[in-house]
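1. Need a 3D model of the following:
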Amino acid sequence: MRPIASDPTNTEIIEHLSRYAPGTAVRMAINPEFPYAHTLGGIVLGVGHDGSPVIYIGEAGQAGFLPALTAQELGWHPRTVVPARTRRGVGATDQ
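-> Next comes the predicted model:
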């Protein structure tokens, strides 16, 4: 994952999105502690707290839990390794 600026410009977002296929769905990942995927709502031009123009992307609704691998790619959750499993004998008795 290539990090994006904390307050990216429209050009920076377009640059990041242009690396992916045009038909790929776009969702927002919300809340690193309890990650969910959200669909996008409206996109409007508004004004920031300092009076400068800001593009706001609204959230339209929740689309379920964020997949674990996606949370790991975002750096929200540590990468984990599945522990090796050992096969236990069937019908074995303790001696």
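2. drop to CA atoms for contacts and neighbour counts, all remaining ones
-> Noted.
3. which helices and strands sit right next to the helix or strand containing Ala37?
-> According to DSSP states H and E, Ala37 maps onto strand 36-47. Applying 3 or more CA pairs under 8 Å, 6 or more residues apart in numbering; DSSP states H and E, we find strand 36-47 packed against strand 27-30, strand 53-65.
4. And this one, please, so the two structures can be compared:
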Amino acid sequence: MEPSEMTVGDLIDRLSTCDRTAPLRLAMNPFFPMAHRAALVVEARDEAGRPVVYLAEGRDADSQLGHLPPEVAVALTWQAPVQPPPRRPRRTAGGK
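-> Modelled structure (predicted):
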């Protein structure tokens, strides 16, 4: 069984609950998560002639915005939540 793909309707439904003034970003590469500025929507046909829509980043040099915020990578299950290391007692100047 083929994995189901998100449709344009699914995307519209999900976006309809979001702040309409918020910038749209693309999260890329789960092994090196980066944020990209979304800029283009292109309608095309796949190899079977079915309609498909592509959401793409811009061509500007600043389209890649940097590392994806850790909380986004965790929400996407691309990274596990990271807990801070346990605190150890500080050493005193006398070494005790």
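5. Figure out which of the helices and strands packed on strand 36-47 of the first structure is closest to Glu12 of the first structure.
-> Set against Glu12 of the first structure and scored by CA to CA, these come closest in strand 53-65, at 12.6 Å.
6. ok, the residue positioned nearest the centre of the second structure to Gln83 of the second structure distance?
-> By CA atoms, centre = their mean, the second structure has its centre lying nearest to Ala27, at 2.3 Å. Noted for Ala27 of the second structure: a distance of 23 Å to Gln83 of the second structure, by CA to CA, to the nearest Å.
7. OK, contacts around the residue of the second structure most remote from its centre?
-> Largest separation from the mean C-alpha position in the second structure: Gly94, at 48.9 Å (CA atoms, centre = their mean). Contacts for Gly94 of the second structure (CA atoms under 8 Å, 6 or more residues apart in numbering) come out as none.
8. Residue in the first structure paired with it?
-> Taking TM-score structural alignment for the superposition, Gly94 of the second structure sits opposite Ala92 in the first structure.
9. Next: Val72 of the second structure.
-> Counting by TM-score structural alignment, the partner of Val72 of the second structure is Thr70.
10. how about the residue farthest from the centre of the second structure, secondary structure?
-> coil (DSSP: H, G, I helix; E, B strand; the rest coil).
11. Against Arg88 of the second structure, how distant is it?
-> From Gly94 of the second structure to Arg88 of the second structure the distance is 17 Å (CA to CA).
12. Repeat that for Met6 of the second structure.
-> 47 Å.
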